[in-house]
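>>> Need the 3D shape of this:
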Amino acid sequence: MAGRFTPTVDGAEALELSGTNQTMTVVVALIAVVALVMGVVFRRQVLAAEAGTERMREIGDAVEEGAHAYLRRQFRTLGIFVVLVFALLLLLPADDAAVRWGRSGFFVLGALFSAAIGYLGMSLAVKANVRVAEAARTSGREEGMRIAFRTGGVVGMFTVGLGLLGAAIVVLAYAGQAPTVLEGFGFGAALLAMFMRVGGGIFTKAADVGADLVGKVEAGIPEDDPRNAATIADNVGDNVGDCAGMAADLFESYAVMLVAALILGSAAFGEYGLVFPLIIPAIGAITALIGVFITRARAGENPLDSINRGFYISAGISAVLSAVAAFVYLPDSYAALGSDSEQVATLVGDPRIAALLAVLLGIVLAGVILWMTGYYTGTDKRPTQDVARTTLTGAATVILSGIGLGLESAVYKVLTIAGVIYLAFLLGGGSVTLSLFFIALAGCGLLTTVGVIVAMDTFGPVSDNAQGIAEMSGDVHGEGEQVLTELDAVGNTTKAITKGIAIATAVLAATALFGSYTDAWVDATVNIGVAPGEDFQRFVDTQIVSPNALVGLLIGAAVVFLFSGLAINAVTRAAGAIVYEVRRQFREHPGIMAGTEKPEYGRVVDICTRDSLRELATPGLLAALTPVVVGFGLGIGALAGFLAGAIACGALMAVFLANSGGAWDNAKKVVEDGNHGGKGSPAHEASIIGDTVGDPFKDTAGPAINPLIKVMNLVAVLIAPAIVTLTIGPSESPALRYGIAVAALVVIVAAVAVSKQRDLAITADEVTPDPADA
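So this is what the prediction gives:
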């Protein structure tokens, strides 16, 4: 039997690295070390800047203390999940005990790396914000922007450095078995990132929404007025959500993309496929260094233009160096690759050209997404200006215009990503294995820009915090104040851009992992002795070509909606608690508004911490266990449909939420700059409502979808052999299979039920933090 579902014996176990390829992998590891060293150098440069006035340092210290306290408590909570999953991974089938332990061990390492990236990003951001404020006060826009972007450069270097180093170590240690071990590494990174993204997102947006509604709308005071008890929590949230959470998210995107590329590369390109996907991101590490160095604002230039210029220059250098790598490293014929696939080995053509085109597709995709996101969310572009004009007719039209913008922009961006996937697929020349590898290589091309993208992302919250500290301290005036407002607006756009890049990597990685999932269950049929023939064809017909696949697709799409709804509801509950607490402080302590009494900032931080950590479990269980329910309960085909539904719906939902939220936020900036009545006008109040609605859209639910779909794909890849083993062959056991599905379903239902028991609209009596949580 020939065709899409023809099982082929997996030769990965016998695949070993030649001396040349071992050397190339060592070089990649050394480049990763250089990136880490440069991250340390950039960090020292940031810390060498002046830390500001005494009042600014006092506020900065309070923000830093709150951020560290939150992450310590979060990591204690997440440690339980890491230990539990480590044990469960040991139960899954693997080639041998060494691979099984390696997969579990590198799961822990991936989780630790993801946590470390988040912590490093946060720990520097809370020190950099006062330095950016001081630079704006004393030196001007150029120096303030340099410090903010260099802070992001530190996180970018650690992201690419740790991601490359982890993957290179696995390839050197396990060679042909590296893809299986890397499944654990990617899963650990994705799972921790999802938890950090959800928890940090709930924290930051609960504080932000609560501060805006009571401070700006009810009390009529500025956004970061020190009399507002939620201001410190808001700034803490920027660091634990936008810095720690997003840094971990981008790291897991990097790690999971490498995992997908290496899994497919070993089958399509033999040992070359284990090394070439490492070489391309290594080039990206070099160009990221260049991008961070050359990004600096010219006199009178919009900071966003200088950031875009640095991005495009580094992307262009990546393209050139990738071409050199492809033609120097890869052979000039498919037959010389040593591929496991006979279909690949007999292809006519030059694999160097095809591989290079795939990489270039990813680099171009990054540039197009940057442009599209800037167009839909930039303060100087028509879509956001149109949303700003709708403030003249009230909050309802602001909400409607932002939703319309998000829905429309999601279509164009997702179609662009789909176009790149299809073009990469065509490069395979009819071989599905090769086509999927080229899709993964497109993702690797996109990874060459990740170092600069992470720098752009961190630039946003650092600039936002700098403006907040400046306003709270009252020590920055005139031109310095305007500089920080401008940098904050640019940061809103750069954060939206990084969210667009993150969802692109998620879709590319998920598409590649979708192919890996198919390979996993097909190979599993061979391993249990089901060869091509009547039994295998019957298995395909009943599992794949059946209504089960459509049912799975619907469930996959539904999970994205449920996950998003749970995240937004969590913000709603926590923000309500903040509103009551800030109102209470204003009511019971009139000296706060008079400026003679200091607000109780710590109480708000405690509320945000308690509520965000309490909401972590349900989304995590939903992501990890729904593939188990569908796979063991409905079969391999239904799980394939589940993944397809989650990818399609997740991509559209994530872009919609990110772009709507970004446009609402920057529309508020347009009004605050003096347009349509300026601050204090009815238009300003309407823009604040839009911004508060957009906050959980763009910074909680939207970004968390990226790791969600990758976690579900990796779970599917990991459990596919077990599903096949229990479905067909000598170990077939319907009772055990359905028992696993039912047990997972019970856990999900219980978790959702517990979450839904918490009232969405809380009362003032429910606000006081439990001293035991402090």
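>>> Only C-alpha atoms from now on, for both contacts and neighbour counts.
OK.
>>> For Trp521, see how far away the residue of the chain positioned farthest from its centre is.
Relative to the centre of the chain, and counting by CA atoms, centre = their mean, the farthest-placed residue is Glu534 at 43.5 Å. Distance of Glu534 to Trp521, given as CA to CA, to the nearest Å: 17 Å.
>>> Give me the contacts around stretch 60-77.
Applying CA atoms under 8 Å, 6 or more residues apart in numbering, the external contacts of stretch 60-77 come out as 115, 119, 122-123, 126-127, 129-130, 232-233, 235-237, 239-240, 469, 605, 609, 613.
>>> rerun that using 7 Å as the cut-off
126, 130, 232, 235-236, 239-240, 605, 609, 613 (CA atoms under 7 Å, 6 or more residues apart in numbering).
>>> What of stretch 375-384?
Against stretch 375-384 from outside (CA under 7 Å, 6+ apart): 385, 493, 659, 662-663, 666-667, 670.
>>> Quick check: of those, which has the highest neighbour count?
Using other CA atoms under 10 Å as the neighbour test, those are led by Ala663, with 36 neighbours.
>>> For that one, which residues are in contact?
376-377, 384, 402.
>>> could you redo the last one with a cut-off of 8 Å?
376-378, 383-384, 387, 402.
>>> Farthest-apart pair in the residues you listed, please.
Pairwise distances across the contacts of Ala663 peak at 13.3 Å for Gly378 and Gly402 (criterion: CA to CA).
>>> Here is a second sequence; please produce its structure as well for comparison:
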Amino acid sequence: MAGPFTPEQVDFTQRLAVELTDGNRTLVTVIAVVAAAALVVAVVLVRQVLAAGEGTDSMKRIAAAVQEGANAYLARQLRTLGVFAVIVFFLLMLLPADNWSQRMGRSLFFLVGAVFSAATGYIGMWLAVRSNVRVAAAAREATPAKGEPEKDLTVVAHRAMKIAFRTGGVVGMCTVGLGLLGASCVVLVYAADAPKVLEGFGFGAALLAMFMRVGGGIFTKAADVGADLVGKVEQGIPEDDPRNAATIADNVGDNVGDCAGMAADLFESYAVTLVAALILGKAAFGDSGLAFPLLVPAIGVVTAMIGIFAVAPRRSDRSGMSAINRGFFISAVISLVLVAVAVFAYLPSSYADLKGVGDAAIQGHGGDPRVLALVAVAIGIVLAALIQQLTGYFTETSRRPVRDIGKTSLTGPATVVLAGISVGLESAVYSAVLIALGVYGAFLLGGTSIMLALFAVALAGTGLLTTVGVIVAMDTFGPVSDNAQGIAEMSGDVEGAGARVLTDLDAVGNTTKAITKGIAIATAVLAASALFGSYRDAIATAVADVHAKAGELGLSLDISQPNNLVGLILGAAVVFLFSGLAINAVSRSAGAVVYEVRRQFREHPGIMDYSEKPEYGRVVDICTKDALRELATPGLLAVLAPIAVGFALGVGALGSYLAGAIGTGTLMAVFLANSGGAWDNAKKLVEDGHHGGKGSEAHAATVIGDTVGDPFKDTAGPAINPLLKVMNLVALLIAPAVVKFSYGADANKGLRIAVAALAVVVIVGAVYVSKRRGVAVDGDDGAERAASPADPAVVAPSPRL
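Just a heads-up that it's a prediction; the model follows:
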């Protein structure tokens, strides 16, 4: 096609002139109250979790060490990111906007989105480090003291699981509550200007989440890999043996990575999907488009409450996963029913009756907006359910893919790695096809109107959001269960049946984490596809403002143009580079951890017979410093790469860049998450006694596979999700500036080249500096850092055995 513009897009500016009606203002106010109610439910759940017992004094000391390390790391990370957020606040003020109110609101709500994202992550971490010891204490009841009657093992397991899942429920309620509350406030305050202001809100949430996801992922997997390689493989001691100096850092990492990082990630998925839906809703459904996209996730808030409380294990359940699946599907079905009621109660039966739609093509559309809305939302809900089942198939210990990987352990680590990669690659195809079918099915609902089609895609995203409360609870359940097992093993106070309960919960947690990553990338693709439509509208508006010609090569989205093809390739390449940087950062930091743990075993031989205590704080300090230092390069790449492409090659090439990133990112994220999850559970399978059990060569092989998968599933894979949203939002924000300085009276070729060149120089410089750090070996920087005095702020007290 010659250009990205149609009459309905060029008229986009006029469609933003409508204010909220009294009825819609009341509805949005009620939605804000529902969001606040979610926060109240979170408080209730917090009290329930904290009411549980904390176990023995030894367990409490270990939990306190984890809490201290997690708080110290997150405080340092947020201080670092706070400076960056202030800089971006002022940079956003410089970007074009229709009026001063939009410009100020966009910057202010950028900070609100960032603060809400940080708060969601912090709350998740704060409760998780208090819940883990309570889950371990609950499992401990399965092994009675001498003279006491035996406890019902099923009852004990169910109680431990309930504590872990209710902890996740708190994070889920905070995610949906803060996300919905923020978007509702923007609509109530700014009305017609809400779409522009929401760009800042989504950008703040996505940017901070990406930093927290990458930083937390580097921390947790550096400690995990180091602990496994030295402890399990070299010393032959259990995963969470207290003689391993990396164990406290590993448990801290679970909380700052899987809890804080993933909670912030899912919050930004929630926020950005709402942003995309509201931007397109205003254009497609007029005044109703600013309320209905909020109504759907508000229903999801209510059903999430039901779903969380519905996760109550039964004796007939095959595993803990059965109870979680039940809660998820109860929530999804009730959501679909309530959305159907809301659609037919709220929306008119004809597009002509929609108020505030300036496009004659939409108002003359012969369909029924209620059908479009209901089917689109249903597509999102069904997509979440299908991905949940598909991901479970490839990562559950009871399914064939994981069992096949377990069998390959009999022939060594190489075949374990090959089998895991194969599973990841295959699963990525099926997940990508499902997501693509969901996007295309929603797109077809729009008929001849591209605006309605894009809005349908955004509504599918809001449908998927109805399950987010339960999904976040599932995700947090994983690291809480993992930490509980670690505390139990380190303290030595949970044995026999109680240890078995925690092992089973940990295996279920590995699956739930993989499922949430799959659904998170689905939300990323739906949001990115909808934002892509918003990007086209931003170009159309900017072109109309500067009176540019739609046929200009730099404006066309025709993929046959060489500049656009280059943009497509660059978008795909950035996903690979971003993933490589994240995995390499884990490798470097893990190398330093390995040498520090080896040093302690070598210089303090009494560690092995418990006569000396490991120096846990040194490893925590290494992971903290490395994680914060490695944040800069991936962050700069995500923000500056779209700027370089846009100003150098034009907005058409930038659109192609986004398409390349979305396509490649979808496959890469699922591949990394599922292969890592499958390797992890294959290790659990062997540790359960299959193929020789713990200490066997098969066990060592699966440990290697799990070590390879750690940065895959918990660092690079999940970080691609916010990466896609950050790049889409950067493109959306800079599109008017690119058009302004490329065409019309303000065209300035020199400025364009200077901006693009500066962005490239910064990216190249950051990558170069990152690569110069190298991999730690004895005597170099890594070993020196490992031997340096630990930061007193992060030194963990040494628990005793």
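>>> Cross-reference the contacts of stretch 60-77 of structure 1 with the helices and report the matches.
In helices, defined here by DSSP state H, the members of those are 126, 130, 232, 235-236, 605, 609, 613.
>>> need the residues you listed in TSV with neighbour count, can you?
As requested, these are arranged in TSV below (neighbours: other CA atoms under 10 Å):
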residue	neighbour count
Val126	28
Val130	30
Ile232	30
Asn235	31
Val236	31
Val605	28
Thr609	29
Leu613	21
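>>> What residues sit buried inside stretch 747-754 of structure 1?
Using 16 or more other CA atoms under 10 Å as the test for burial, stretch 747-754 of structure 1 gives 748, 751-752.
>>> ok, Ser333 of structure 1 to Ala326 of structure 1 distance?
Ser333 of structure 1 is 12 Å from Ala326 of structure 1, by CA to CA.
>>> same check, this time on Ile117 of structure 1
Taking CA to CA, one finds Ile117 of structure 1 at 30 Å from Ala326 of structure 1.
>>> And the two? Which one has more around it.
Ile117 (29 against 22).
>>> roughly how far apart are the more buried one and Asp61 of structure 1?
The value you get for Ile117 of structure 1 to Asp61 of structure 1, if CA to CA is used, is 21 Å.
>>> what do you get for Val530 of structure 1?
Separation of Val530 of structure 1 from Asp61 of structure 1 (CA to CA): 63 Å.
>>> thinking again about what came up before, export the contacts of stretch 375-384 of structure 1 to a markdown table and tack on distance to Val320 of structure 1 and secondary structure?
Converted to a markdown table, the contacts of stretch 375-384 of structure 1 look like this (distance: CA to CA, whole Å; DSSP: H, G, I helix; E, B strand; the rest coil):
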| residue | distance to Val320 of structure 1 | secondary structure |
| --- | --- | --- |
| Gln385 | 37 | helix |
| Thr493 | 28 | helix |
| Asn659 | 32 | helix |
| Gly662 | 33 | helix |
| Ala663 | 35 | helix |
| Asn666 | 36 | helix |
| Ala667 | 38 | helix |
| Val670 | 39 | helix |
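>>> Looking at these, which one is closest to Met157 of structure 1?
Of the contacts of stretch 375-384 of structure 1, the one sitting nearest to Met157 of structure 1 (CA to CA) turns out to be Thr493, at 21.6 Å.
>>> For the aligned residue in structure 2 for that closest one, give me its contacts.
Aligned by TM-score structural alignment, Thr493 of structure 1 pairs with Thr511 of structure 2. When contacts are counted by CA under 8 Å, 6+ apart, Thr511 of structure 2 touches 391-392, 395-396, 478, 677, 681.
>>> So of those, which two are at opposite extremes in space?
Greatest spatial distance among those (CA to CA): Thr391 and Gly478, at 14.9 Å.
>>> could I get the contacts of stretch 60-77 of structure 1 as JSON lines with distance to Pro682 of structure 1?
Below are these laid out as JSON lines (distance: CA to CA, whole Å):
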{"residue": "Val126", "distance to Pro682 of structure 1": "34"}
{"residue": "Val130", "distance to Pro682 of structure 1": "33"}
{"residue": "Ile232", "distance to Pro682 of structure 1": "27"}
{"residue": "Asn235", "distance to Pro682 of structure 1": "26"}
{"residue": "Val236", "distance to Pro682 of structure 1": "29"}
{"residue": "Asn239", "distance to Pro682 of structure 1": "31"}
{"residue": "Val240", "distance to Pro682 of structure 1": "32"}
{"residue": "Val605", "distance to Pro682 of structure 1": "30"}
{"residue": "Thr609", "distance to Pro682 of structure 1": "33"}
{"residue": "Leu613", "distance to Pro682 of structure 1": "36"}
